[in-house]
Each structure stands twice: as structure tokens, then as C-alpha cells.
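Participant: need coordinates for the below:
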Amino acid sequence: MTRPRAALVSLDATPWYHLVNRCVRRAFLCGTDAVSGQSYEHRRGWISDRLHQLAGVFAIDVAAYAVMSNHYHLVVRVDVERAEGWSDDEVLKRWTALFTGPLLVQRYCAGADMLPVERKAVSELAATYRERLADVSWFMRLLNEAIARQANAEDGAKGRFWEGRFKSQALLDEAAILSAMAYVDLNPIRAGMAETPETSAYTSVAERMAELPEGDERDTGKARAASPDRPPCDSPRETPVGQGPAWCETLPCQPLMPFDATARLSHAIPFAFEEYLELVESTGRCQRPDKRGQIGERVPTLLDRLGIDPEAFIAASSTLMQRFGSAVGTPASLTARCAARQARHLRGMRAAREVFERRAA
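Facilitator: Presented below is the predicted three-dimensional model:
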């Protein structure tokens, strides 16, 4: 039975979520359609650009993403405190970057003289917009609508472009965040679209590696060659005029969420990027069909610190959506989630015990 979105996205439980949306009508979101032979590769840039743009407007940070042939994955963090700290003027500035707004808001933004009752109405609208700017459903709505309209216009088609509402998984702890990010970044390797993380175009890990400085100890040449038409996303960055949909020409881009293992930044991914990259590369080698194997004797630092079983992590990194339900986390986190929702069971408890509890040697 379909659950209400409020039961799936509860910011009281966690600000972190894994989101997935898929296309309908067999038409490709991106890639090359094997039936018609038509290429839709350029649409990957639409998704990536729109993600960065909406992250610059919403109080929602993008930690990881992967654009596949007929679906995409996101890992995001909702920052309600940031939205609550915005003034009404800041909220209206951000909202009117997406919508023109009612006449009352337009007059206020233009500096027109207003009666006290009109200013009160504007303040009430700003409160509504503030809530929406920290709402995952609004974020996904504006992402999906823009892509659907542009794709339908290009295809000369009408009707649905997405199969339905997006799927979401609450990420309840650091182990769940790590598993979801690795699952997302390794999607192209698992699907046979790329051989290594740095060559998996339109993923967050490839974008991060492409932005590494020249001379870094990691070989980033392949990352830059993977998508030569994609410049690094600096803040602010804008899509060149005439090289994308109309909305690409107005909204600046926001970089991906930074890494910070020191926990000094509340709006950062709680790992070191070098340790995360080590884990992704090790797991990616195990997932390649021509290089099946085990993680070596040296367990990646993050798995060791979080007490995650290496071999179980490999399995979970390819079956996260199937093995877990509406929430991902350690057994303790899932148990707490059950108690908070007054539920008797959450799908994924067995997987949580297998993956997030280190087995005795």
C-alpha cells in the first residue's frame, strides 16, 4: 500500500534521504535507445545542471547523484535551520528565481509602497515559501517538471514522462549515508556503463574527481576526459546562454556538498573524501563483472571505523533498494525508527544486521 509522503520523509528522524525517479513509455531519459538508435545523451546535462541550480535556491544540499539511462539517483540533506535563518526578503528572492509569484509579491520586490495589511500578507507568503524551500517534495517537483517539459517538447509528445512519484529512503545514520552514497556513485559501474568511478560521467564521484587540482596524487585525467563538455561546477556557475533549456540561462549553480571528517561543518558529509574515494574504488573493482573478488586484507578506513562488514557491504552496495525499505540504517537506528512510528517491523532489519554489524573473525 502506498504510504503518505509525510510518513516517509520525516525531518525529525533524519535530514538525509536517498531519492530515485524513473521514466515511463520506454523512451530513454539519457543514453542511446537501442530500438530507434536515437541518442539522448545530452539530457544528462539537463539533470545535472538543474540539480546544481535547485541546490543553490533550496535549503537542500546534494551529496551524491547518478544519471542513468532511464532513471536517476540522489542523496540529499535538508537543512531546515538554514531556511529558518533566512529573512523574508531572502526567501522571496530565492522563490522568485523560480516563480514570478503573485502580484502582491511582485510589487513588494519592486519596492512599491504597501499598506500594513499588504506587508502582513507578503510575510505570510514568505513563511509558506520558506517551508517549501526546505521540502524534498517541492525540490523533486521542480526538478522533474523542468526535465519532463523539455523532454516532451523535444520528443513532440504529451503526457507523463516520469512513472510516478519519486521513491525515498530515509538514511538514519552515518553507515546508511555511506552505503547510499556508494550505491549511487557505483550505479554506472554496476550497469556496465563505466569501468572506473572517474570515467562514470554524470555522477557525483566523477564530478568531484574532475575538480581535483592538477598534480593530485590520483590520476584525474580520465575523469576530465569522460565528459569534456562539462566544466567544473564552481559557485556561482551558469550554463552558457543558448546551450540548454531556458531555465539554464538564469539560475546560478551550487557545488556539491563538501566532505568534512572533522564534523566542524554541520552542512558537510561526515567523511574524508580520500577515505570515501578509497572505498568507492575498492568496491567498484569488486562489482565489475571481469574483476569479481573480495576487498583485500586492508579493509577501507571507513568500513573499519563504522564497524561495517566488508563482504556484506559489497552485496549491499548493489542491492540497497531491494534489501531495505523506506529507511536504511544500523539495527539500532531501524529499531528506534520503528518505535517512533509505532510500527512493528521495518523491511531491511536482516540486511542491517548482516551489513552494519561486523562479524567475528
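
Participant: from now on I want contacts and neighbour counts done on CA atoms only, so please keep to that.
Facilitator: Fine.

Participant: for the host helix or strand of residue 178, packing partners?
Facilitator: Counting by DSSP states H and E, the element that carries residue 178 is helix 174-185. Judged by 3 or more C-alpha pairs under 8 Å, 6 or more residues apart in numbering; DSSP states H and E, helix 174-185 is in contact with strand 60-67, strand 71-78, helix 310-323.

Participant: who's in contact with stretch 257-270?
Facilitator: 61, 62, 63, 79, 174, 271, 272, 273 (C-alpha atoms under 8 Å, 6 or more residues apart in numbering).

Participant: ditto for stretch 156-174
Facilitator: Applying C-alpha under 8 Å, 6+ apart, the external contacts of stretch 156-174 come out as 8-9, 13-25, 140, 144, 148, 151-152, 177, 180, 270, 306, 325-330, 333-334.

Participant: who wins for most neighbours among the contacts of stretch 257-270?
Facilitator: residue 61 (26 neighbours; other C-alpha atoms under 10 Å).

Participant: enumerate every residue touching that one.
Facilitator: By C-alpha under 8 Å, 6+ apart, the contact list for residue 61 reads 55, 76, 77, 78, 79, 256, 257, 267.

Participant: let's see 6 Å
Facilitator: By C-alpha atoms under 6 Å, 6 or more residues apart in numbering, residue 61 lies in contact with 55, 76, 77, 257.

Participant: what is the neighbour count of the nearest residue to residue 318 once chain neighbours are set aside?
Facilitator: Nearest non-adjacent residue to residue 318, counting by C-alpha to C-alpha, 6 or more residues apart in numbering: residue 183, 6.2 Å away. By other C-alpha under 10 Å, the residues close to residue 183 number 29.

Participant: hmm, residue 317 and residue 183 touching each other?
Facilitator: Yes: contact criterion C-alpha atoms under 6 Å: residue 183 and residue 317 qualify, at 4.7 Å.

Participant: thinking again about what came up before, against residue 226, how distant is the residue nearest to residue 318?
Facilitator: When distance is defined by C-alpha to C-alpha, to the nearest Å, residue 183 is 20 Å away from residue 226.

Participant: measure how the longest helix anywhere in the chain sits relative to strand 60-67, angle-wise.
Facilitator: For the chain, the helix that runs over the most residues, judged by DSSP state H, is helix 136-155. Between helix 136-155 and strand 60-67, the angle comes out at 40 degrees (axes from the mean of the first three to the mean of the last three C-alpha atoms, to 10 degrees).

Participant: buried ones in helix 136-155?
Facilitator: Using 16 or more other C-alpha atoms under 10 Å as the burial criterion, the residues of helix 136-155 that qualify are 136, 137, 139, 140, 143, 144, 146, 147, 148, 149, 150, 151.

Participant: out of those residues, who's nearest residue 355?
Facilitator: Minimum distance to residue 355 across these is 27.7 Å, recorded for residue 136 (C-alpha to C-alpha).

Participant: another sequence for comparison is provided below:
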Amino acid sequence: MTRARYQQVSLDDTPYYHCICRCVRRAFLCGRDHYSGQDYEHRRQWVVDRLASLVDIFAIDLCAYAVMSNHYHVVLKVDRVRADNWTQREVAEHWMMLFTGPLLVQRWLRDETADAETLKAMDIVEEWRTRLYDLGWFMRCLNEHLARRANEEDGCKGRFWEGRYKSQALLDEKALLSCMAYVDLNPVRANMASTPEESDYTSVQQRSRVVQKASSETKTPTLLPLVDAEHIESDDEATISRMRLMDYLELVDATGRALRSDKRGAIEGGAAGILDRLGVDQTTWLKHMRPRKQRAPLAMGPLAKVKAFAEATGRRWIAGQNAACALV
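Facilitator: I've put the predicted structure just below:
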């Protein structure tokens, strides 16, 4: 039986989630459809533009993304503390960037309500606060917007997405970095790009341009940063992990080389040091990063954390637990 989305998210266990959404009947979200001859390449920018808007509105940060031909990947961090620290006026202003909001709240913002009306308006705003750090509402605002634009362009009605988005909890730093590298390497695996930095509409290309100090001609979303050399030992929650940006880019590149036998072969020696520092065996890492046909596990991380997440989401067991714990 399909579980409610809120039963697949436990913010007490982890704020990090990998979400995937695929078009219905594997129809084309972006790129060129070789059967119909239609070119949907411009739709990739729709996804990136919408992500850029939503991360500025929600208390949810973007760690990684990749826009493919018939699906997309995002790795998100839910920041409940940030939402809780917003004033009620800030919450209302954020929410009303997306929706008009009832007249009562509009009047409250203009200080035109009586005491009873003010209390009711504040109740509505508090409900908005919970939505602004809700993974389901973030994905809803992304998918509904894209579906409306695509259906309008195609002159049709009906479902555009295959179903509910799939989410995967990332329970520790190794699982997070593993998933981010997997997402960033999607175009390389699909032979859409020869190197990560040439992979258009991905977070790895966006991060690479930061290193190159190259500006983008198109709008890009704000990414949750990796640490710099000064803060490598800090526990700053405004960064993804203790890994530096250059180390991460090297890790993605070396992993991509090992995965593609038709390219440049073995892992570079420099990447081995990075994996050793994270306490990850090279053979296990490459086996874990190899594409799989079976369903991705619902959560990734150490066995103890996977069990705790299962209990928090009302499960006795999480399928694919052996694969999820491969990096331990």
C-alpha cells in the first residue's frame, strides 16, 4: 500500500532528501523527441527557473539537481529552524509570492483587522509556516507549475507526471555526498555529456563555474554551499558537509571516469585520498555508485540510523537496507 508522503519524511532523523519525478509514459520533459521530432530543450530552463524561485521562498535549500530528458533529480535540505525564526509577517510575505492569499490576511498585513480577525489571520499564517518547510508543498509548487506550462504549450490536458515524486532519506554525510555525486553524474551516465562540467542544467556545472569564476547567461538557483578552506573543521549548518568544493568536484570527476569504461578508465590517485578521508572503501564506493535497475532504497546511511528512520516513519523494515548501508 502506498504510504502518505508525510510518513516518508522524518526531520528528526535527517533534513536531507533526494527527490525524483518522471514524466507520464516517459514522455519528454526536455530535449529532442526522436519519434515526433519535437524539440523541448527550452523546458530545461523552466525547471531551473522554478527551482531558483522556490528556494528563495521556501525554507528548503538546494544541494544538487540534474534536469534530464524525461525526469529530474533534486537533493534538498529542509530548514525547519529558519522557518520557525521567520516573523508572521515574513511568513505571509513568502507564501504570497506564490499564492494570492485570502482577503483577511491581506487586510491583516495592512493593519486593517479587528482582534478576532487578527487571530484568525494569524492561524492561517501559522499553517503557511509549516507548508514553507514541507517537502510535499515544495514539490507540488514545482511540479504543478511545470505541468501547466507544458500542457499549455502542447495544447493538451491531463496528467504530465507519472505519479507522486519519489523521495529517499539521506541519513549521514556519506549518503548525502554519494547521492549528490549520483545526481550530478546523470548526464555523463546517459552519454549526454563527456564531463561533469559540460553537463548542462546540473548543479555540478553550476559549482564548476564558481571555481572558474565564469558567469552564467541564464538564471540559476542558489545552491547550499560546500565549505571553503577556512571553515573545513567547522560545523556550520549553512553548508552541506565538511568537504571542500574542489574536493567534491574532484570526487565527482574521478567517480565518473571509473564508471565510464569508454572514457578515461581508472580513478585518479587524488580521489583515493578523498575517499579515504571520508572512511569509504574505493571498491565499495564504485559498486554503490553503479546504476541499478531495482528500486532505490527509501533511506541511505548507517544501519542504526536506517533503523531509527524506519521506526520514526512507522516501518519495521526498509527495503534495500543492505544496499543503503553499503558505505558503512
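
Participant: and the contacts of residue 61 of structure 1 as CSV, adding distance to residue 202 of structure 1 and neighbour count?
Facilitator: Output for the contacts of residue 61 of structure 1, formatted as CSV (distance: C-alpha to C-alpha, whole Å; neighbours: other C-alpha atoms under 10 Å):
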residue, distance to residue 202 of structure 1, neighbour count
55, 16, 22
76, 16, 24
77, 20, 25
257, 16, 18
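
Participant: ends of stretch 7-15 of structure 1, how far apart?
Facilitator: Span of stretch 7-15 of structure 1 from end to end, C-alpha to C-alpha: 14 Å.

Participant: go on, stretch 65-76 of structure 1?
Facilitator: 9 Å.

Participant: what comes into contact with it?
Facilitator: By C-alpha under 6 Å, 6+ apart, the list of residues contacting stretch 65-76 of structure 1 reads 16-23, 28-31, 61-64, 184, 202-204.

Participant: show me those that map onto helices.
Facilitator: Using DSSP H, those in helices are 184, 204.

Participant: how about the helices of structure 2, start to end?
Facilitator: In structure 2, the helices defined using DSSP H lie at 43-57, 80-85, 88-95, 103-109, 115-131, 135-154, 173-184, 186-189, 203-212, 245-259, 269-277, 282-289, 303-312, 321-324.

Participant: would you list these in JSON lines and tack on distance to residue 196 of structure 2?
Facilitator: Output for the helices of structure 2, formatted as JSON lines (distance: least, C-alpha to C-alpha, whole Å):
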{"stretch": "helix 43-57", "distance to residue 196 of structure 2": "17"}
{"stretch": "helix 80-85", "distance to residue 196 of structure 2": "32"}
{"stretch": "helix 88-95", "distance to residue 196 of structure 2": "34"}
{"stretch": "helix 103-109", "distance to residue 196 of structure 2": "46"}
{"stretch": "helix 115-131", "distance to residue 196 of structure 2": "34"}
{"stretch": "helix 135-154", "distance to residue 196 of structure 2": "25"}
{"stretch": "helix 173-184", "distance to residue 196 of structure 2": "7"}
{"stretch": "helix 186-189", "distance to residue 196 of structure 2": "7"}
{"stretch": "helix 203-212", "distance to residue 196 of structure 2": "6"}
{"stretch": "helix 245-259", "distance to residue 196 of structure 2": "6"}
{"stretch": "helix 269-277", "distance to residue 196 of structure 2": "15"}
{"stretch": "helix 282-289", "distance to residue 196 of structure 2": "15"}
{"stretch": "helix 303-312", "distance to residue 196 of structure 2": "30"}
{"stretch": "helix 321-324", "distance to residue 196 of structure 2": "25"}
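
Participant: returning to what we had before: quick check: angle from the helix holding residue 178 of structure 1 to helix 310-323?
Facilitator: With the same axes, to 10 degrees as the basis, helix 174-185 of structure 1 and helix 310-323 are set at 70 degrees to each other.

Participant: so helix 174-185 of structure 1 matches what in structure 2?
Facilitator: Taken onto structure 2 by TM-score structural alignment, helix 174-185 of structure 1 occupies residues 173-184 there.

Participant: distance from the chain centre to the matching stretch, please.
Facilitator: Remark: stretch 173-184 of structure 2 is offset 11 Å from the chain centroid, using C-alpha atoms, centre = their mean, to the nearest Å.

Participant: gap between residue 68 of structure 1 and residue 160 of structure 1?
Facilitator: With distances taken as C-alpha to C-alpha, residue 68 of structure 1 is found 19 Å from residue 160 of structure 1.

Participant: what's residue 290 of structure 1 aligned with over in structure 2?
Facilitator: Under the alignment (TM-score structural alignment), residue 290 of structure 1 maps onto residue 262 of structure 2.

Participant: burial check on that match, number of neighbours?
Facilitator: Neighbours of residue 262 of structure 2 (other C-alpha under 10 Å): 8.

Participant: what residues does it make contact with?
Facilitator: Here residue 262 of structure 2 is in contact with no residue (C-alpha under 6 Å, 6+ apart).

Participant: neighbours of residue 225 of structure 2, just the number please.
Facilitator: Residue 225 of structure 2 has 16 nearby residues by other C-alpha under 10 Å.

Participant: counterpart of it over in structure 1?
Facilitator: Aligned partner of residue 225 of structure 2 by TM-score structural alignment: residue 258.

Participant: before we move on, the earlier item: quick one: the helix holding residue 178 of structure 1 to strand 71-78, angle?
Facilitator: Comparing the axes of helix 174-185 of structure 1 and strand 71-78 via the same axes, to 10 degrees yields an angle of 150 degrees.

Participant: mean per-residue distance, helix 174-185 of structure 1 versus structure 2.
Facilitator: When structure 2 is overlaid, helix 174-185 of structure 1 sits 0.5 Å from its aligned residues on average, using mean C-alpha distance after the TM-score superposition for structure 1.

Participant: how far away is the nearest residue to residue 78 of structure 1 once chain neighbours are set aside from residue 15 of structure 1?
Facilitator: Nearest non-adjacent residue to residue 78 of structure 1, counting by C-alpha to C-alpha, 6+ apart: residue 60, 4.5 Å away. Distance, residue 60 of structure 1 to residue 15 of structure 1, using C-alpha to C-alpha: 9 Å.
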